[in-house]
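**Q** sequence plus predicted model, see below.
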Amino acid sequence: MDLDVFVAAHQAQWARLEQLLGRGRHLTGAEADELVALYQRTSTHLSLIQSSAPDPMLTGRLTQLVARARATVTGTRRASWRDAARFFTAGFPAAVYRSRRWWIPTALLSTALGILIGWWIATHPEVQGAIAAPDHLKELTRPGGQYETYYSSHPAASFAAQVWTNNAQAAAVCLVLGAFLGLPVLWILFLNMANLGVGIGLMTSAGRLDVFLGLILPHGLLELTAVFVAAGTGLRLGWTVIDPGPRTRRAALAERGRAALGMAIGLAVVLFLSGLIEGFVTPSGLPTWARIGIGVAAEAAFLVYVFVLGGRASREGDVGDVEEADRTATLPTAA
């Protein structure tokens, strides 16, 4: 494409679009129609220049012109409480629901790995000896030892805030680093399951597995589910790099990346709730059955939220992405 000829042929249209944009809201009906038509043509011109004869200065000028025209045509929209309500009642649960084929297997396999590590440690004294000295292991697992006092060693509010911050960071890392083919996600999952397996193994060897489960289950059910959702979504994002499907890799990553970032916000709220349980319920004086019952109820509520609200929103076409008007425009591609 001869860029000089192209510019000469369409310069008048770009100048006319700039003229119409300069009038602000004082446009007649005919001028508004003209503005829309020129916006569409200029968008096409920009795409052609970017693909055939990229020129930094011209591309920058037309990009700014198209952005101004788009803002005028579509109007500006501010986030509102309605957007937040839609996110938590449709967008977030739909995104979690649609990624269920990734996070459910992730949860099952990870849990099996944690149990296997726990069994291996519990049945092999030499492995326990490699973890820590016998006196230290006894201090960890004895009644009133470090495993039990861990949840009550700090004020509940500050402990809950610390737990929430750490878990939210881990979930966000899983979501963001999933684009690196999912490899960092697998490592984070392994570390989490290894820590869980060590606790299971050591407390089982001390004959106190019931105490350990009574401490871990109240908050652990919801907390681990959130981590599994983040990890599964991160792995899905990593697989999109390999196999984007019928869309371009850029378009597929953009959609699932936006959904993943939205899920980071939703999972932060879920982990905040699990942090409250860990800070105020786990170390409380409630009977073990009551503490576990609260954890089971929180987990059940989350699953109902995902599979009922999220399933319904997904069937209505919600993919957990931002509103269509807020997405970057894309050119049509051949199937």
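**A** Received it, and whenever you're ready, just let me know what you need. Numbering: from 1, shown residues only.

**Q** please make it C-alpha for all contacts and neighbour counts, starting now.
**A** Fine.

**Q** all helices of the stretch 151-300 of the chain, in order?
**A** 156-177, 183-205, 209-242, 249-276, 288-304 (DSSP state H, counting those that start in this stretch).

**Q** okay, those helices in CSV with mean neighbour count and distance to residue 310 next?
**A** CSV is the format used below for those (neighbours: other CA atoms under 10 Å; distance: least, CA to CA, whole Å):
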stretch, mean neighbour count, distance to residue 310
helix 156-177, 20, 19
helix 183-205, 20, 24
helix 209-242, 23, 14
helix 249-276, 20, 13
helix 288-304, 17, 9
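
**Q** put this next to the first one:
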Amino acid sequence: MKKHKFIHQRRPQWKKFEQFLRQVSSRSLSKLPADKISTFSQLLREISHDLATIRSRGWGHELTSYLNDLVARGHNLFYSAPPTNFARFYRYLAADFPRLFRANIGYFLIASLLFFLPMGVSWCVVQNKPELASRVIPEEYLSQFDNMYGEEGGLNSDTENTTEGNTDSEESEDSETDSFGDQRATMAGFYINHNVGIALKCFALGVLLGLGTVYTLLFNGIFLGAVSGYIISQGNGDRFLSFVISHGSFELTAIAVAGGAGLMLGNAIIHPGQRTRFQSLQVRGLEAVQIAGGAAAMLVVAAMIEAFWSPADIPNIVKYSVGSGLWLIVFLYLTFAGLQSDRRLPSQHSLSNSPQQGDQHR
């Protein structure tokens, strides 16, 4: 079948589905009659098939982008309709989030470049010339890092303090054990608040045409790289790296993921296509929010590891082994989790071809 004939035959269904999307909100889809939901599901499958056909025959980027956008919106509407519950939350973390991450991986790659490249550069520069650290890091912070990671410093000082006086009495031991647990819980709460705050800042500032996200990624990358380079230049690399390797897998990756979500918001405003910028934010913003939520969940995991595992008095070789395994787990999770959902709606993969793809609705 030729292109023009195919478009002429299928366009009414596309317009019908587009009108359906305009009329139905994610909260009301589940309240529709069963026949309406069935019609919606059928149209979604048909348009997914149309998109696969058009892409395989190379019938134009604009048409592909238009249908890809319809499928993405339909998929978001369909899967966001059920009420929130534990099963839905589990599905989101196990399948939906990593699938959406891969579908929009172009944004993540750009965010990673903006975050990890400055980090690596500042790390190398400060490690070779530690006197430059004071240009990025306040002097009081440098003193704190020396105390924390120096030979007489105390990453594990709270652990050591809880062991003093164990021979005095069982009551003292119980009290110190409770204190240790309270300290760890307090640390976990602090790390969650701090780390999630960074991720949400990377995401939310995307509404400033993406410039806020770019600045936040660059600033944190340079700062963290300078901190790492300075600590290692002072001969405390082993203590520092063994401390950060485990939670860093979730933490650093999540910051880049949140940054990618922020860039999605910025791109939706800059390239709204034929929509208004507010409409573009509504369409692309849903996916961005879901991706940012996944990044926040990763940061909660990172905070727990940082509070309860990273400062524990455990041989460094064990921490390096576990930390390497956690980096591998993060990679496998983002790469392979939810692949079954990807196969069910393969059209979503085209979103990963370009950060702008799916935003140009023609």
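**A** Noted; the coordinates are in hand. In this text the structure is predicted, and so the values were computed from the model without any measurement.

**Q** if we can go back for a sec, for residue 31 of structure 1, which of the helices of the stretch 151-300 of structure 1 is the nearest?
**A** helix 249-276 (33.3 Å; CA to CA).

**Q** and that closest one against structure 2, how far off on average?
**A** Mean deviation of helix 249-276 of structure 1 relative to structure 2 after superposition (mean CA distance after the TM-score superposition for structure 1): 2.2 Å.

**Q** from the chain's centroid, how far away is that helix?
**A** Put simply, helix 249-276 of structure 1 sits 2 Å off its chain's centre (CA atoms, centre = their mean, to the nearest Å).

**Q** what's the angle from it to helix 156-177?
**A** 170 degrees (axes from the mean of the first three to the mean of the last three CA atoms, to 10 degrees).

**Q** ok, back up a step: out of the helices of the stretch 151-300 of structure 1, which is closest to residue 133 of structure 1?
**A** Of all the helices of the stretch 151-300 of structure 1, helix 183-205 comes closest under CA to CA, at 12.3 Å.

**Q** residues in structure 2 aligned with that closest one?
**A** Residues 211-233 of structure 2 are matched to helix 183-205 of structure 1 when aligned by TM-score structural alignment.

**Q** circling back: and of the helices of the stretch 151-300 of structure 1, who's closest to residue 102 of structure 1?
**A** helix 209-242 (4.8 Å).

**Q** mean per-residue distance, the closest one versus structure 2.
**A** Mean for helix 209-242 of structure 1 is 1.2 Å (mean CA distance after the TM-score superposition for structure 1).

**Q** need the counterpart of residue 286 of structure 1 in structure 2.
**A** By TM-score structural alignment, residue 286 of structure 1 lines up with residue 314.

**Q** actually residue 117 of structure 1, not the one I typed
**A** Match for residue 117 of structure 1 (TM-score structural alignment): residue 122.

**Q** burial count for that match?
**A** 25 (other CA atoms under 10 Å).

**Q** what helix or strand is it on?
**A** helix 105-128 (DSSP states H and E).

**Q** now that helix on structure 1. Mean distance?
**A** Aligned to structure 1 and superposed, helix 105-128 of structure 2 gives a mean residue distance of 2.2 Å (mean CA distance after the TM-score superposition for structure 1).

**Q** outside of the next helix or strand after that helix, which residues touch it?
**A** Moving toward the C-terminus from helix 105-128 of structure 2, the next helix or strand (DSSP H and E) is helix 139-149. The contact list for helix 139-149 of structure 2 (CA atoms under 8 Å, 6 or more residues apart in numbering) reads 134, 153, 154, 155, 231, 234, 236, 239, 240.

**Q** for stretch 142-155 of structure 1, same thing?
**A** 139, 140, 141, 159, 206, 212, 215, 278, 279, 282, 283.

**Q** can you turn the buried part of these into a PyMOL selection?
**A** Per 16 or more other CA atoms under 10 Å, the buried members of the contacts of stretch 142-155 of structure 1 correspond to this PyMOL selection:
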select buried, resi 140+141+159+212+215+278+279+282+283
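
**Q** how about the contacts of stretch 142-155 of structure 1, which pair is most distant?
**A** Across the contacts of stretch 142-155 of structure 1 (CA to CA), the longest gap, 26.8 Å, separates 159 and 206.

**Q** what's residue 94 of structure 2 aligned with over in structure 1?
**A** Counting by TM-score structural alignment, the partner of residue 94 of structure 2 is residue 89.

**Q** what residues are up against that match?
**A** So residue 89 of structure 1 contacts 309, 310 (CA under 8 Å, 6+ apart).

**Q** that one and residue 51 of structure 1, how far apart?
**A** For residue 89 of structure 1, the distance to residue 51 of structure 1 (CA to CA, to the nearest Å) stands at 40 Å.

**Q** for residue 136 of structure 1, same thing?
**A** 65 Å.

**Q** of these two, who's got more company?
**A** Taking other CA under 10 Å, residue 136 of structure 1 and residue 51 do not tie; residue 136 has more neighbours (12 against 8).

**Q** for the match of helix 183-205 of structure 1, give me the average deviation versus structure 1.
**A** Averaged out, stretch 211-233 of structure 2 is 1.9 Å away (mean CA distance after the TM-score superposition for structure 1).

**Q** off-centre distance for that stretch?
**A** The answer for stretch 211-233 of structure 2 is 18 Å, by CA atoms, centre = their mean.

**Q** ok, now stretch 322-332 of structure 2?
**A** 16 Å.

**Q** under the alignment, what does residue 197 of structure 2 map to in structure 1?
**A** In structure 1, residue 197 of structure 2 lands on residue 169 (TM-score structural alignment).

**Q** its match and residue 275 of structure 1, how far apart?
**A** Counting by CA to CA, the gap from residue 169 of structure 1 to residue 275 of structure 1 is 13 Å.

**Q** and residue 42 of structure 1, by the same measure?
**A** For residue 42 of structure 1, the distance to residue 275 of structure 1 - CA to CA - is 51 Å.
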